[in-house]
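S.K.: pasting the structure only:
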């Protein structure tokens, strides 16, 4: 219940009955605030942050070291207003310093607190530099704590910092996410210069024990309570969360800030911090806090992720740069002729068609007929077209570099051309996207790209490009770049360039970002790669600075960590699916694990194969993945992500016509066989108390495991390395046990959740009806569990159902696109 609990000359306190904010306007704590969270139970436990304040970091004119302007020590007056917006009804608390005209930098502070929400939104606004000589701003922090405690433990005790976990998010698509624990120490990015620029790219002038980009979760491992911090606006400042402590009782520093990169407020349009989400979650619900945070990001950035999740073919992970016109057409013809088997939408040409990196409108000899001819052939085959570019980089041999060397970024210390990457056998250099002529070039390049770089475009010609992948975007954000326009932050410069591309290709073209700093792309791209490059091998043995590239394992781990972004920030791209058993080091277990994780994630589905070399079994594996399954209001959850080094339980909750169920992947990441244990009470997120018993089906083994109680363990012995158990877990009660239930289906990776529609059981007629909806030709089985003392009487299919142990019936189905199923059951005679 929203209430102004107190508002006198010293403090202002507002509350919604769950979260309370106290701001100290006067007195010894003036300019600071505290936040407390109370569980919605009879418990008296409160979880809180105390002695919080706002900070602006700027460079000293004399030493270039950081100096601070803090809110603490200043007196404030407040104004409380009611708000009613997209998030809900609430209070807007506005704090203004009395000493406004005496401050080097003036500002106001705002808090937003909403009814029934477990978070607040904090922002510094109305920023203005009053100093005689403009201050170079390093960063702006809506939340800083020094020499204090955080309270996430039971019994209102300060959290023991050696008993916490820290959720670390990486800066760009390929930057690793990980869970760190209280006694560990994070590093300050890779020591290799090119890898540092690639993956991290921060200045570390604000030092800590742990670092995370854009958002983080701090979890007390004893109480399992979590604090969620994350910036909801992301386009003007790259944002970071930093935690530091030396002993395990006192927080030396906790700060969330947006990077201003040394620009001045007098020359920049920025007049506020990015908005910070501060949330609390009860026992074991920390990852749900990120889901809630993502909802606010979606609202704040006007994101509508209602586009259908695409599926398609990509040239890269089979052909790499060896792709040719002939091989492209060969695969196109195969997919055209097998559309009923693999009903995909997109056909994407990746790297390998142009002369040099940077010269995407100049085609090499392998594509002698050019892209106009090729893309017409793709369109005539009724596929949507896709094309890869890396628009921000070029090599010395490129015409882009030769004609416009002045466009390329230089190091702000040495004035030498800035090497941003070593790939394709040479160094790559990045264009200066702060220049207006470079932005104009990008605009025209992508307008031309829409017509696959035709030199003359006939009147009323429709665009040829439906899917644009832009890669290696990080290259223009190097922290040591000497930009022509020094009035903008790196985030602003980057955002402006990606927006130029977005506007040039129009909203109707699907835009996929890759190798991209994540924050400023929110609201611009339709899909985003959220992990490192995959590859036809389990792990890359050439690890440099903990960076392992072009392998399946590391790519999949980030898919789990960033699942909450899907359909909220954008459509997640887990990278290409590789199904082949030849020309690969991956074994069948690793391929099935990949299929399971990708299937549960619901993300973009592109497969990369020589289609003519796949076996019937491999083709059938691909069919299981098409189309991607995305239930309403649910993303897959990495259940144990906050207390394990690598999460090994990945669960998707669904509520379809045939009832609620959990699709659960239990993973053995290790290099040896091991025992895996599934216990519903520990392995199912947010499990309601009423769910006390479950039916469990093993998808890959096609086996009904039986009925299990909430606290009962299902033990899987000797599970192979790099493999998983993929379960359908169905809550049951006495009523459901007396009804026929769909247990699973092997037609799709979703175990029936995608394909089974309009399921109905009419008890009076003892009749089950359902519609099956899957594009293309399908053949497989639906698994039914019939009540005790009943059996299957009649079925309208072509083949007879097969009875298995436990009164499970294996119902054969074969159809194209759709089928209507009618099944009658009968009571067994005694």
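M.R.: Happy to help now that I have it. These figures come from a predicted structure and were not determined experimentally.
S.K.: drop to CA atoms for contacts and neighbour counts, all remaining ones
M.R.: Fine.
S.K.: Can you show me the helices along the stretch 401-550 of the chain?
M.R.: Along the stretch 401-550 of the chain, the stretches classed as helices by DSSP state H, counting those that start in this stretch are 436-449, 490-505.
S.K.: right, I mislabeled it, should have said the chain
M.R.: Shown for the chain, the helices assigned by DSSP state H span residues 193-199, 286-300, 316-319, 325-337, 370-380, 399-403, 436-449, 490-505, 552-561, 588-601, 616-624, 680-683, 734-737.
S.K.: Out of those helices, which gets nearest to residue 56?
M.R.: The closest of these to residue 56 is helix 490-505. By Cα to Cα, the value is 17.9 Å.
S.K.: what sits up against the closest one?
M.R.: With Cα atoms under 8 Å, 6 or more residues apart in numbering as the test, helix 490-505 has contacts from 235-238, 260-261, 433-434, 439, 442-444, 446-447, 450, 476-477, 479, 511, 520-521, 524-525.
S.K.: Same question for stretch 659-670.
M.R.: Residues from elsewhere that reach stretch 659-670 (Cα under 8 Å, 6+ apart): 593, 596-597, 600, 648-655, 674, 676, 678, 684, 719-731, 750.
S.K.: so what's the spatially closest residue to residue 281 that is not a sequence neighbour up against?
M.R.: Distances taken as Cα to Cα, 6 or more residues apart in numbering place residue 226 nearest to residue 281, at 5.2 Å, with adjacent residues excluded. By Cα under 8 Å, 6+ apart, the residues touching residue 226 are 152, 217-220, 280-286.
S.K.: Go ahead and build a PyMOL selection from the buried members of the contacts of stretch 659-670.
M.R.: A single PyMOL command suffices to select whichever of the contacts of stretch 659-670 are buried according to 16 or more other Cα atoms under 10 Å:
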select buried, resi 593+596+597+600+648+649+650+651+652+653+654+676+678+684+719+720+721+722+723+724+725+726+727+728+729+730+731+750
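S.K.: Looking at the contacts of stretch 659-670, which are in strands?
M.R.: Using DSSP state E, 649-655, 674, 676, 678, 719, 723-731 are the members of the contacts of stretch 659-670 that sit in strands.
S.K.: quick revisit: how near is the residue nearest to residue 281 to residue 327?
M.R.: Separation of residue 226 from residue 327 (Cα to Cα, to the nearest Å) stands at 52 Å.
S.K.: From what I see, residue 523 and residue 568 are in contact.
M.R.: No: counting by Cα atoms under 8 Å, residue 523 sits too far from residue 568 to count as a contact (9.5 Å).
S.K.: Leaving out the residues flanking it, which one is nearest to residue 142?
M.R.: Take residue 142 and drop its neighbours on the chain: the residue closest to it by Cα to Cα, 6+ apart is residue 54, 4.9 Å away.
S.K.: and here's the other structure:
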């Protein structure tokens, strides 16, 4: 039983009102208190120690009689006084003092109620702040705990909210014809409803760190876990978030969305930051009695006498699941709370090359220089701006100042060589994790994070080794990580750092500073790395708990590692790992590339991991095209990771078709309908007019025909031109149903949709760029002719397709007549072959 159980009875408490802020009003102590915004209505019931939240619109979601609770431990000596160490508090609010005020914050004006309660049996005092922003459809609250006792306490679990009942099978059987008497809502546990009427519930779960599964799961589905136990669980899962094994019961990290697929509404619950604690959620999606719990993990951090700690702000948002940007209010509030640089939305994602997926650790300065020469020759054609050296240059993980035999002069000379080509030099580091065979582990044992028995904690099985972690509350260990980063930037000359395996600093253990939570230790470490690097260095986070990195990293890996196989494989074994969604594979990389697309340009620039285009991998051409399409249409960075000198021209062309990057994130139309979305829509516009780029993914293991009503794409069912990019097929949708035939297994159709306008020419698309339109920079139509200008980096060769209201007499490109191909119904295909710019006139 992971969720808390609240006794059905509620104890009344005496309450007084005391002004606290300059702008303050007083209420009768016995009456409920309220806050109202244009979006939400909040009610506080001090007598029952509960609160409720309702929307201001008809049939909005609601939460009734939610309650809070604090679990903590006192020293062993407390056994002699009270006979117990574990305590539960805040179920009632004794001696409460309440004030109602108006405050101001990064989220604008807040209508706020502050409740102060205490002491409890161990002289802990509590302050709860409830706030409604007037400018945003959010509800915010947080808890501050102060220890005015004589002894330290250890914080276990700080429950900010529980609404609904988490049943035990022995007490409350699954609903059915023979258990009708159990269908009545349990009394005293509150209620949560994404819609007033029962519906079809599901939950969007957010994984702990970069590689952890993120997606929407329904009542009949199982939670995503792992069978790899201690080999992988420390890396992929937050220790404070339950790993559940029951259908329809799910957990999440930082935030999640409980929604109703039938009524198209939901409730987002989460935290605005993870600076103080890692936040966890648990839900049950039972349509009769759904429940949600939200808590901060105390990690048994010590709260000394006279000290206090505040949780991060918790947040609730009522969600319209069909809104074009359903999570935007929450995601934008997180960005404000973490002071994300205002320039992040305008930054350009990286386009470059990475050594890892071709060479892995088998790299050398010679191999790097060979690929650097190829990258320099392709720089203009592929818009490359980054050349990143990955794992393998160092003697061992942790021994960053000692180099492998392939780098006898270190990596400083390579950074100079990279800069000379006009590319930015990038370097991989993993400063928080330590290989068991490293010199660092042997010589600096006191720096290692240890468990309560004094044994170094397990940081997971990587590099055929069970690794260890640094304790970043140890000043010397923290200083060492800073020196590693400072040296890489200021002595070796690298302006781009990929910092990997950062979860290691957040593993459970007994820190040297026992007052620090895991979240505080990690955040402190990340801030130290940013300070060492300086503000101008581009930091890419990887393998890091997402909430901890907001406001620190310029880019963030948001999914599992890609690989040259569709499904996870280890030492030639595949079937055993099909359900391991955090292991490297193309399928797993795609999962979060799609489901975490909304984070792009809000919290950072998304890094979907590398694109592998070489024909020698175990990926089919269709699977490579799916990877390419997802990367291109979600807006993140694009790094190639093949041996560039060995790439054939047709695979280089595939990469060039994605460049320059579109840079915009598409909209996932079915983000709440399936674990892995199938439909993505990206709206584009330029001189040719507006059009819609739609991706239809086939996740099946066989060839499929896919039909989608235009209305499901959010488009009007009007006469529409449709051009599919990868196969170049053309069709005209006149019945409101878009159909793509024979999409390969694990393949994708990328379709440009343009409404047909009678008597007017239309650009239908090309094979020059995946956008099927952004290559056009000028479009001038007159009764006499049509003039258009195409622009591409380097040399371009392919075809463009046009609809022309009357047959052309000739087509002129760069002052030369060109043959063209009529395809019927006024559609014409024109071959193009040009360097950088093509001037086209159709007469």
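M.R.: Received the coordinates, thanks. This one's a predicted model, so the numbers in the text were calculated from it and none came from an experiment.
S.K.: follow-up on the earlier one: the residue nearest to residue 142 of structure 1 matches what in structure 2?
M.R.: With TM-score structural alignment as the criterion, the equivalent of residue 54 of structure 1 in structure 2 is residue 68.
S.K.: Under the alignment, what does residue 392 of structure 1 map to in structure 2?
M.R.: Under the alignment (TM-score structural alignment), residue 392 of structure 1 pairs with residue 432 of structure 2.
S.K.: again with residue 682 of structure 1
M.R.: For residue 682 of structure 1, the aligned position in structure 2 is occupied by residue 712, per TM-score structural alignment.
S.K.: for the closest residue to its match other than its chain neighbours, what are its contacts?
M.R.: Across the structure, with Cα to Cα, 6+ apart as the measure, the residue nearest residue 712 of structure 2 apart from its sequence neighbours is residue 669 (8.0 Å). With Cα under 8 Å, 6+ apart as the criterion, the residues that contact residue 669 of structure 2 are 322, 677, 679-681, 712-713.
S.K.: Same check on residue 685 of structure 2?
M.R.: When contacts are taken as Cα under 8 Å, 6+ apart, residue 685 of structure 2 is in contact with residue 691.
S.K.: Check residue 626 of structure 1 too.
M.R.: Applying Cα under 8 Å, 6+ apart, the residues contacting residue 626 of structure 1 are 311, 342-344, 605, 748.
S.K.: Under the alignment, what does residue 186 of structure 1 map to in structure 2?
M.R.: Going residue by residue (TM-score structural alignment), residue 186 of structure 1 aligns to residue 223.
S.K.: number of nearby residues for its match?
M.R.: 19 (other Cα atoms under 10 Å).
S.K.: Also residue 263 of structure 2?
M.R.: 18.
S.K.: what do you get for residue 443 of structure 2?
M.R.: One way to gauge burial is a neighbour count; for residue 443 of structure 2, by other Cα under 10 Å, it gives 9.
S.K.: What of the one 3 residues further on?
M.R.: Neighbour count for residue 446 of structure 2, taken as other Cα under 10 Å: 16.
S.K.: What of residue 262 of structure 1?
M.R.: Using other Cα under 10 Å, residue 262 of structure 1 has 18 other residues around it.
S.K.: That one maps to what in structure 2?
M.R.: Matched across to structure 2, residue 262 of structure 1 falls on residue 300, judged by TM-score structural alignment.
S.K.: how much space between its match and residue 157 of structure 2?
M.R.: If you go by Cα to Cα, the gap between residue 300 of structure 2 and residue 157 of structure 2 works out to 8 Å.
S.K.: okay, and the common contacts of these two?
M.R.: Common contacts of residue 300 of structure 2 and residue 157 (Cα under 8 Å, 6+ apart): residue 72.
S.K.: Span of stretch 479-499 of structure 1 from start to end?
M.R.: One end of stretch 479-499 of structure 1 to the other measures 21 Å (Cα to Cα).
S.K.: May I see the buried residues of that stretch?
M.R.: So, applying 16+ other Cα under 10 Å, buried residues of stretch 479-499 of structure 1: 479-483, 486-499.
S.K.: ok, residue 611 of structure 2 - contacts?
M.R.: With contacts taken as Cα under 8 Å, 6+ apart, residue 611 of structure 2 has the following neighbours: 562, 624, 627-628, 638-641.
S.K.: Produce a ChimeraX select command limited to the buried residues of those residues.
M.R.: Here is the ChimeraX command that selects only those of these that count as buried (16+ other Cα under 10 Å):
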select :562,624,627,628,638,639,640,641
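S.K.: which of the contacts of residue 611 of structure 2 still touch in structure 1?
M.R.: Contacts retained in structure 1 from the contacts of residue 611 of structure 2 (both residues aligned by TM-score structural alignment, their matches' Cα atoms under 8 Å), given in the numbering of the listed structure: 627-628, 638-641.
S.K.: With distance to residue 418 of structure 2 as added columns, please give these in a markdown table.
M.R.: Rendered in a markdown table, the data for these read as follows (distance: Cα to Cα, whole Å):
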| residue | distance to residue 418 of structure 2 |
| --- | --- |
| 627 | 28 |
| 628 | 26 |
| 638 | 18 |
| 639 | 16 |
| 640 | 16 |
| 641 | 16 |
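S.K.: on that earlier part again, which residues do residue 523 and residue 568 of structure 1 both contact?
M.R.: residue 303.
S.K.: My guess is residue 361 of structure 1 contacts residue 370. True?
M.R.: No: assessed by Cα under 8 Å, residue 361 of structure 1 is found out of contact with residue 370, at 9.5 Å.
S.K.: Enumerate every residue touching residue 341 of structure 2.
M.R.: Taking Cα under 8 Å, 6+ apart as the criterion, residue 341 of structure 2 is in contact with residue 551.
S.K.: how much space between it and residue 325 of structure 2?
M.R.: To residue 325 of structure 2, residue 341 of structure 2 is 21 Å away according to Cα to Cα.
S.K.: Check residue 525 of structure 2 too.
M.R.: Here residue 525 of structure 2 is placed at a distance of 33 Å from residue 325 of structure 2 (Cα to Cα).
S.K.: Show the contacting residues for the match of residue 262 of structure 1.
M.R.: Residue 300 of structure 2 sits next to 72-73, 154-156, 517 when contact means Cα under 8 Å, 6+ apart.
S.K.: May I see the residues you listed organised as JSON lines, with distance to residue 826 of structure 2 added?
M.R.: As requested, the contacts of residue 300 of structure 2 are exported to JSON lines (distance: Cα to Cα, whole Å):
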{"residue": "72", "distance to residue 826 of structure 2": "74"}
{"residue": "73", "distance to residue 826 of structure 2": "77"}
{"residue": "154", "distance to residue 826 of structure 2": "75"}
{"residue": "155", "distance to residue 826 of structure 2": "72"}
{"residue": "156", "distance to residue 826 of structure 2": "70"}
{"residue": "517", "distance to residue 826 of structure 2": "67"}
